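J.: predicted model and sequence follow; I will ask about them next.
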Amino acid sequence: MTLRISVIGTGYLGATHAACLAELGFDVLGVDRSAAKVDALSRGLVPFHEPGLDELVAGHTASGRLRFTTDLAEAAAFADVHFICVGTPQQSQGTAADLTAVFDVAAGLAPHLRHSTVVIGKSTVPVGTAAELAATLRARLPLGVEAEVAWNPEFLREGHAVQDTLRPDRLVFGVTSPGAELVLREIYAAAIERGTPVHVTDLATAELAKVAANAFLATKISFINAMAEISDRAGADVVALADVLGDDARIGRRFLDAGIGFGGGCLPKDIRALAARAAELGAPSIRALLEDVDDINLRARDRAADLAAAMCGGDLDGRRVALLGAAFKPLSDDVRDSPALHVAAALRRRGADVRVFDPAAANNARAVAPELTYVAHVDAALHDADLVVLATDWPELVALDPGRAGALVRSRRILDGRNKLDEEAWTAAGWAFRALGRAAAPVATAPVAPAPAPTPAPTPAPRRPGRLRSRAAALLR
């Protein structure tokens, strides 16, 4: 008999997971405490932007394979297996994760269970949470009913979540028994048959898998942003530098794009939660590293605002700025901890008239930053602008025609906050072009006295970038 599954929590993770499980052939019941969210999803309406998800939810709610409710008792009676997909935001006081919703699920579900089950966590949690959750369940289960806790972390990328769920690049099963592993293998049988790697671990390792992945990714992004800062001071090109690093198989080119940094609902809060948990466990090294990663990320946003001011002669007062993008990344309407909005707010504080355009996130942005001006079309943002800032690299914004855009603005100045634009095309169209880590000239710095050392053997004079290439071309003519 095919497993019946409940997915508790129908936010970004839960709604996607529920719809994809239905797509895989399971009967699924989504549970959420928000009646408004349950009503919308029951009518096939997804309350956030995620490519491909609308069709899955609409199709499977229409067929009856996917249903939604606010009632945990209904979920307990219906399902053989329960996934926990609730949010774990940063605490309002401090940087640790708020696990209230996770433990509320356990406390609310356990008394209604009438047969033994597996409760599978997908929420991103501090290491050690699964063991505490198991104790919470045991304390509230009816006599004779057992509930085993397993952990199956998600590795979704916003904008690609459906693909990442249906065709994951790896699966992690944190289990304490062969039975729980078999349940997870049945659920993900299609992916496993396609050759998706499966990592069977203990609970603690599975919990660490997601936060470690996010911490490493955040570190990589902050590293290249730190290199962008030194590139600006030394007159180097961070994009060319990233290309060199990317050819090293140990490093790779992905996520080595310098710019205004990362945001969203995962990376910032996850690295802070991991740092907080590391402090609790007496592991100071990872805490110190991640605090620096966080600081570098926030500094990149401030550096962008400084560069924007410099492009306008040091004074933004009364200047009109077209800020292109509000979401923290393209293909999403998520504005949580958005670097784009951070930069927009910084420019406005300096007196700029900021006009924001985003293909999908304007409504969400307006809710968190109502003081900004939002426009419905990119042309309206560009009209009479003294400066254009690319803040989110939506494909349609990266593909803007420099000539056409130049006819709309007051001054042809553009700051590429994502290092995604074709600099040659924009400068050829008469634009003053800047980007983080791509200084037009070296920034003067105080000289550092060298340490005494033996006189080295004579070496050839260093060549400027591009000179060797031009000489070789001349010889080949």
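T.: Yes, it's here. What you see is a predicted model, and the numbers here were worked out from it, not measured in a lab.
J.: could you use CA atoms for every contact and neighbour count after this?
T.: Will do.
J.: and the longest helix seen in the chain, what's buried?
T.: Secondary structure of the chain per DSSP state H: the longest helix is helix 203-234. Within helix 203-234, the residues scored as buried using 16 or more other C-alpha atoms under 10 Å are 203-212, 214-215, 217-234.
J.: and what of stretch 401-419?
T.: Across stretch 401-419, burial judged by 16+ other C-alpha under 10 Å covers 402, 405-406, 408-409, 411-419.
J.: what residues does that stretch touch?
T.: Residues outside stretch 401-419 that contact it (C-alpha atoms under 8 Å, 6 or more residues apart in numbering) are 239, 257-260, 304, 307-308, 311, 379, 382-393, 425-426, 429-436.
J.: comparison target below:
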Amino acid sequence: MTLKLTVIGTGYLGATHAAAMAELGFEVLGLDIDPAKIETLRAGRVPMYEPGLDELLARHVEGIDGSTGRLRFTTSWQEVADFGDVHFVCVNTPQKHGEYACDMSYVDSAIDALAPLLTRPALVVGKSTVPVGSAARLAARVAELAPAGDAVDLAWNPEFLREGFAVQDTLRPDRIVVGVRGGTAEKLLREVYAKPVADGTPFVVADYATAELVKNAANSFLSTKISFINAMAEVCEAAGGDVVKLAEAIGHDDRIGRKFLRAGIGFGGGCLPKDIRAFMARAGELGADQALTFLREVDSINMRRRSHMVELTREACGGAFLGKRVAVLGATFKPDSDDVRDSPALNVAGQIHLQGAQVTVFDPKGMENAARLFPTLAYAPTALEAVRGAHAVLHLTEWKQFRELDPAELAGVAAERVVLDGRNTLDPQLWREAGWTFRAMGRPNA
């Protein structure tokens, strides 16, 4: 008999996982406590921008013409408990207010709501990023609350989604990691992921703690690599070097590789910053804080890049922001997303605005979310309108369409032809030939 799956939490992770599991052929029931979100999903739409997800969702949501009908959504915990053989927990784990630590309240609430309703054999699978030790604690909680007792097991299956590539990363992941304490959980998860495993995806079986640490370690490594090249950009600026050439040269070393070696204003989003901070906090609780002290510098370098861009912009504006207009190209923390959580681009725009400049932002997908977060900034419908009358133009999110802008056309509307590339993806020669003063982080001025 084919397994029936549920997905608890239908945000970015949950909506993607639910649609992907339906694509793999399973009957799936998604749950959320927000009725408005459920109605949106039932209509075959997702409440965020993720390339390909709307189409995938519409292909499977029950009631949509031509769909498989394998995917439904509900607000009922009882319906979820009655329906599912495997329950994926995909709720948010934000950073606690005023602390580095992870807020586990959403995960805890999900377990407390689901477990008392599990009256038959089932597997609860955590996918949220959590502090190491959480799975063992939650397994004990499930055993305490579930009427089915030992017939209900818990596993941890961390997600490794990249915003902008989430559909691909779920259907064709580069690895599947499962933390289990028994063969039954492993067997069920091998059944769930049979297709990607058959297509060559490695299936890594570990204990609870290791599975939890894999996600923490991966995000910490990526953050470290980004902050390393940004530290090299600071040295290059002091020494007159070119960080782009430096990154190219060291990237040819197979031990290092080219990925995540683009210097700029640093990383943001809803994962990397809060995850490395939570990892540090948890290491301290375990008495292993010395092992992760380097992450404090990683975080410090990352935040320093934002302040550095503000100072570069001040210099470009003649030393003061008062009376100056600044155009900001980009609001999301990365391209191919509408996510503005902890966005370096918006942070820089906000700082410059607070210090006296009139700031106008344009982003292909993130304008609505940005305006909710920073309502005092101005927003333009196009890049051209954002640049109109600007004394400095900042390129802060590396959208493809920004690389394809015509510098000569923008030159015709700008008050002054000064561009600062905070992502090192624009062509300096092209902009300089159009009469722009071009400045990029970690690169020579000419």
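T.: Everything's here; your move. Given the structure is predicted, the values throughout are model-derived calculations rather than measurements.
J.: for the two chains, what TM-score is obtained?
T.: Scored against TM-score structural alignment, normalised by the length of the second structure, the superposed chains reach a TM-score of 0.97; 441 aligned residues with a C-alpha RMSD of 1.0 Å.
J.: against the second structure, where does the longest helix of the first structure fall?
T.: Per the alignment by TM-score structural alignment, helix 203-234 of the first structure matches residues 208-239 in the second structure.
J.: mean deviation, that stretch versus the first structure?
T.: Compared with the first structure after fitting, stretch 208-239 of the second structure deviates on average by 0.6 Å (mean C-alpha distance after the TM-score superposition for the first structure).
J.: aligned partner of Met48 of the second structure in the first structure?
T.: Using TM-score structural alignment, Met48 of the second structure pairs with Phe48 in the first structure.
J.: wait, that match sits on Asp333?
T.: Yes. Counting by C-alpha atoms under 8 Å, Phe48 of the first structure does reach Asp333; the two are 6.7 Å apart.
J.: counting neighbours, go ahead and name the busier of the two.
T.: Using other C-alpha atoms under 10 Å as the criterion, Phe48 of the first structure and Asp333 rank with Asp333 on top: 23 against 17.
J.: aligned to that one, what sits in the second structure?
T.: With TM-score structural alignment as the criterion, Asp333 of the first structure lines up with Asp338 in the second structure.
J.: same question for Asp401 of the first structure.
T.: In the second structure, Asp401 of the first structure lines up with Asp406, judged by TM-score structural alignment.
J.: please apply the same query to Asp270 of the first structure.
T.: Under the alignment by TM-score structural alignment, Asp270 of the first structure pairs with Asp275 in the second structure.
J.: residues near its match, how many?
T.: Applying other C-alpha under 10 Å, I find that Asp275 of the second structure has 26 neighbouring residues.
J.: what residues sit buried inside stretch 388-405 of the second structure?
T.: Neighbour-count burial for stretch 388-405 of the second structure flags 388-399, 402 (criterion: 16+ other C-alpha under 10 Å).
J.: likewise for stretch 181-199 of the second structure?
T.: Those would be 181, 185-186, 188-190, 192-193, 196-197, for stretch 181-199 of the second structure by 16+ other C-alpha under 10 Å.
J.: now swap in stretch 267-279 of the first structure and tell me
T.: So, applying 16+ other C-alpha under 10 Å, buried residues of stretch 267-279 of the first structure: 267-278.
J.: rewinding a little: the longest helix of the first structure: how far from the chain's middle?
T.: In terms of C-alpha atoms, centre = their mean, to the nearest Å, the centre of helix 203-234 of the first structure is found 12 Å from the chain centre.
J.: what packs against it?
T.: Applying 3 or more C-alpha pairs under 8 Å, 6 or more residues apart in numbering; DSSP states H and E, we find helix 203-234 of the first structure packed against helix 129-140, strand 147-151, strand 171-174, helix 238-246, helix 267-281, helix 284-311.
J.: that helix vs helix 129-140, what angle?
T.: 150 degrees (axes from the mean of the first three to the mean of the last three C-alpha atoms, to 10 degrees).
J.: how much space separates Gln355 of the second structure from Asn347 of the second structure?
T.: 12 Å (C-alpha to C-alpha, to the nearest Å).
J.: for Ala115 of the second structure, that is, sorry about that
T.: 41 Å.
J.: again with Pro147 of the second structure
T.: 49 Å.
J.: so those two - more neighbours on which side?
T.: Shown here are Pro147 of the second structure and Asn347; by other C-alpha under 10 Å, Asn347 has more neighbours (21 against 17).
J.: quickly find the element holding the counterpart of that one in the first structure.
T.: When the first structure is aligned by TM-score structural alignment, Asn347 of the second structure is paired with His342. Taking DSSP states H and E as the criterion, the element that holds His342 of the first structure is helix 339-349.
J.: mean shift between that helix and the second structure?
T.: Counting by mean C-alpha distance after the TM-score superposition for the first structure, helix 339-349 of the first structure comes out at 0.7 Å.
J.: one more: stretch 295-311 of the first structure?
T.: Looks like 0.5 Å for stretch 295-311 of the first structure (mean C-alpha distance after the TM-score superposition for the first structure).
J.: what does that stretch correspond to over in the second structure?
T.: Under TM-score structural alignment, the match for stretch 295-311 of the first structure is residues 300-316.
J.: tell me how many other residues crowd Ser67 of the second structure.
T.: For Ser67 of the second structure, the count of nearby residues is 16 (other C-alpha under 10 Å).
J.: quick revisit: next, give me the two most distant ones among the buried residues of stretch 181-199 of the second structure.
T.: Spatially, the most separated pair among those is Arg181 and Pro196, at 22.7 Å (C-alpha to C-alpha).
J.: quick revisit: and the buried residues of stretch 401-419 of the first structure, which is closest to Val28 of the first structure?
T.: Proximity of these to Val28 of the first structure (C-alpha to C-alpha) peaks at Arg418, which lies at 39.6 Å.
J.: so what corresponds to that closest one in the second structure?
T.: Alignment note (TM-score structural alignment): Arg418 of the first structure maps to Arg423 of the second structure.
J.: residues in the second structure aligned with stretch 127-136 of the first structure?
T.: Aligned using TM-score structural alignment, stretch 127-136 of the first structure spans residues 132-141 in the second structure.
J.: centre of the chain versus the matching stretch, how much separation?
T.: With C-alpha atoms, centre = their mean, you get 25 Å for stretch 132-141 of the second structure.
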